[in-house]
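Participant: Provided below for reference: sequence and predicted model.
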Amino acid sequence: MEDALAAYGSGHADGMAGVTDADRARDPRTGPDYLVGVVDGRMAAFEAALVAAIRRAMGDRLDG
């Protein structure tokens, strides 16, 4: 269980950074957990970028 959580955490960090470690992804024991973390990290990065863009757009409208 700890290996799976560590793999997920590493995958999440890699996903947030926009990278993927092919060797970790192919690991038969923890590869699936790593890949789920990558996807979750990419979604979190997308959400953060989207919220920042909305805030910028709203700020621009409020200033104008």
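Facilitator: Received it, and whenever you're ready, just let me know what you need. Residues are numbered from 1 along each chain as shown.
Participant: Every contact and neighbour count from this point should use C-alpha atoms.
Facilitator: Fine.
Participant: residues in contact with the nearest residue to residue 30 once chain neighbours are set aside?
Facilitator: Counting by CA to CA, 6 or more residues apart in numbering, residue 30 lies nearest to residue 4, which is 5.6 Å off, once chain neighbours are set aside. Contacts here follow CA atoms under 8 Å, 6 or more residues apart in numbering; on that basis residue 4 touches 30, 33, 34.
Participant: In addition, the following structure is provided for comparison:
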Amino acid sequence: MINSLYGGDLQSSTISNSKRTLNDVRLSSSTDDTNILYDDLLKEIVTLRKEKEQDKNTIRLLQEQM
């Protein structure tokens, strides 16, 4: 009787709402993972740039010694 008042199956509605909530959690989690990956990539880029600069300095010093 309650189902007919709301025009649908109460269980289906509850399951549908649960799925939406789970999808929202997955989306949020996915976004967080993406941000973490992006931050890790930025850190790696900064590290590689520092190493590149150190390599340039080492090459310059070696060339001066020759």
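Facilitator: Thanks, I have it. These numbers were taken from a predicted model, which means no experiment stands behind them.
Participant: returning to what we had before: check which helix or strand the residue nearest to residue 30 of the first structure maps to.
Facilitator: Residue 4 of the first structure is part of helix 2-17, with elements assigned from DSSP states H and E.
Participant: What residues sit buried inside the following helix or strand past that helix?
Facilitator: Downstream of helix 2-17 of the first structure, the next assigned helix or strand under DSSP H and E is helix 22-26. Of the residues in helix 22-26 of the first structure, those buried by neighbour count under the rule 16 or more other CA atoms under 10 Å are 24, 25.
Participant: Repeat that for stretch 43-53 of the first structure.
Facilitator: Burial within stretch 43-53 of the first structure, assessed by neighbour count using 16+ other CA under 10 Å, is assigned to residue 45.
Participant: what's the mean deviation for that stretch versus the second structure?
Facilitator: Average distance between stretch 43-53 of the first structure and its aligned residues in the second structure, after superposition and using mean CA distance after the TM-score superposition for the first structure, equals 0.5 Å.
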